[in-house]
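A.B. asks: can't give you the sequence, but here's the structure:
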């Protein structure tokens, strides 16, 4: 095996997803993931801290995309509309990875440890959104409320998107969830 392997991270992710789907998360080892990818355990640990992180490696990229997009929102945008714009920017990335997102969520839903990890990652995402809003001059508690609401919109939209028929994109589900949230907070019913 050569020292440098192209797309090692992607190969490890694909191997892990295959093995988690075939054997389950609990019964899959790092050695098996690396072997399936044609890599060494050492290479695995250069890319991921543990076998959970293979499923959550994209969370840093997602957070960066959301925060960067939120920072570029027009100054006139309300906090929730700035967050919604960031979520819409991420929707296109998700639409390109629908089947992978569906498989990933099935694996997470089947394991309590992974569900807990996902909640931690979503909490970090809400905190990052709130931080980006504070940098825009949004005071507390509005920044934290908008960050948490954005993550709630994302969670609802994501669940409906992966459970859907594939006719609608993630962006439509985000807009629908946002509209429902606004209706609820305005005192009405969606």
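C.D. replies: Looks like it arrived, so ask away. Computed from a predicted structure; not experimentally measured. Numbers count the residues shown, from 1 in each chain.
A.B. asks: switch to C-alpha atoms for all contacts and neighbour counts from now on
C.D. replies: OK.
A.B. asks: The residue positioned nearest the centre of the chain and residue 90, how far apart?
C.D. replies: Against the mean C-alpha coordinate of the chain, by C-alpha atoms, centre = their mean, the closest residue is residue 59 at 5.2 Å. Distance of residue 59 to residue 90, given as C-alpha to C-alpha, to the nearest Å: 11 Å.
A.B. asks: can you check residue 98 too?
C.D. replies: Distance from residue 98 to residue 90, by C-alpha to C-alpha: 13 Å.
A.B. asks: try this one next to it:
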């Protein structure tokens, strides 16, 4: 085993998703993940406290980017325009690596109740970060929460569409997908009147 290779965190995430897809989440051990990534168990534990944490890797960064985009939106931006700015900021940080993980990530989450619950908690955390950023702009609690939830739905829908392998010929940028999803959800919300 090589002493050091770059991108240990990304390699661990990718190895875990491969194993979750091949043999299931419950049947996959930390030792197997580390071995597949050509790393040691101690390297795994330097990056993650357990295998569940692999699937929320990057949540803090994503929450920070969403909130930063909202806070830096023009002062005259409406709450929904500020959320759109947050979506654009976070989407711009996603790479082809993130896109490639999408199908395996969704398959692993869809196949396991514990991971679905953890993913729901991740969504709650993203919405809380966005709502907090909106409140600092003077948006009321209720409006901030509704706008944030809409933003989380748009990010999730956009990411799922962007990472769908059927879009391989013209994937575009994630920002295009999240913006389209946000527009679609806003139109759907308007129909509820």
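C.D. replies: Everything's here; your move. Since the model is a prediction, treat every value here as computed from it, not as a measurement.
A.B. asks: returning to what we had before: residue 98 and residue 90 of the first structure: which has the busier surroundings?
C.D. replies: More crowded of residue 98 of the first structure and residue 90, by other C-alpha atoms under 10 Å: residue 90, with 20 against 16.
A.B. asks: what helix or strand does that one sit in?
C.D. replies: For residue 90 of the first structure, the enclosing helix or strand under DSSP states H and E is helix 79-95.
A.B. asks: Which stretch of the second structure lines up against the helix or strand that that helix is followed by?
C.D. replies: As assigned by DSSP H and E, the chain's next helix or strand after helix 79-95 of the first structure is helix 98-109. Aligned by TM-score structural alignment, helix 98-109 of the first structure corresponds to residues 99-110 of the second structure.
A.B. asks: Give me the mean distance between the matching stretch and the first structure.
C.D. replies: Once fitted to the first structure, stretch 99-110 of the second structure is off its aligned match by 1.6 Å on average (mean C-alpha distance after the TM-score superposition for the first structure).
A.B. asks: now do stretch 122-131 of the second structure
C.D. replies: With mean C-alpha distance after the TM-score superposition for the first structure, stretch 122-131 of the second structure averages 0.5 Å from its match.
A.B. asks: can you give me the strands in the first structure?
C.D. replies: Per DSSP state E, the first structure carries no strands over any range.
A.B. asks: residue boundaries of the helices in it?
C.D. replies: Under the criterion DSSP state H, the first structure contains helices at 8-23, 30-37, 41-47, 53-56, 59-71, 79-95, 98-109, 112-135, 142-163, 170-185.
A.B. asks: Can you convert these into a markdown table and add a column each for distance to residue 1 of the first structure?
C.D. replies: Below are these laid out as a markdown table (distance: least, C-alpha to C-alpha, whole Å):
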| stretch | distance to residue 1 of the first structure |
| --- | --- |
| helix 8-23 | 12 |
| helix 30-37 | 12 |
| helix 41-47 | 12 |
| helix 53-56 | 22 |
| helix 59-71 | 29 |
| helix 79-95 | 33 |
| helix 98-109 | 28 |
| helix 112-135 | 32 |
| helix 142-163 | 38 |
| helix 170-185 | 40 |
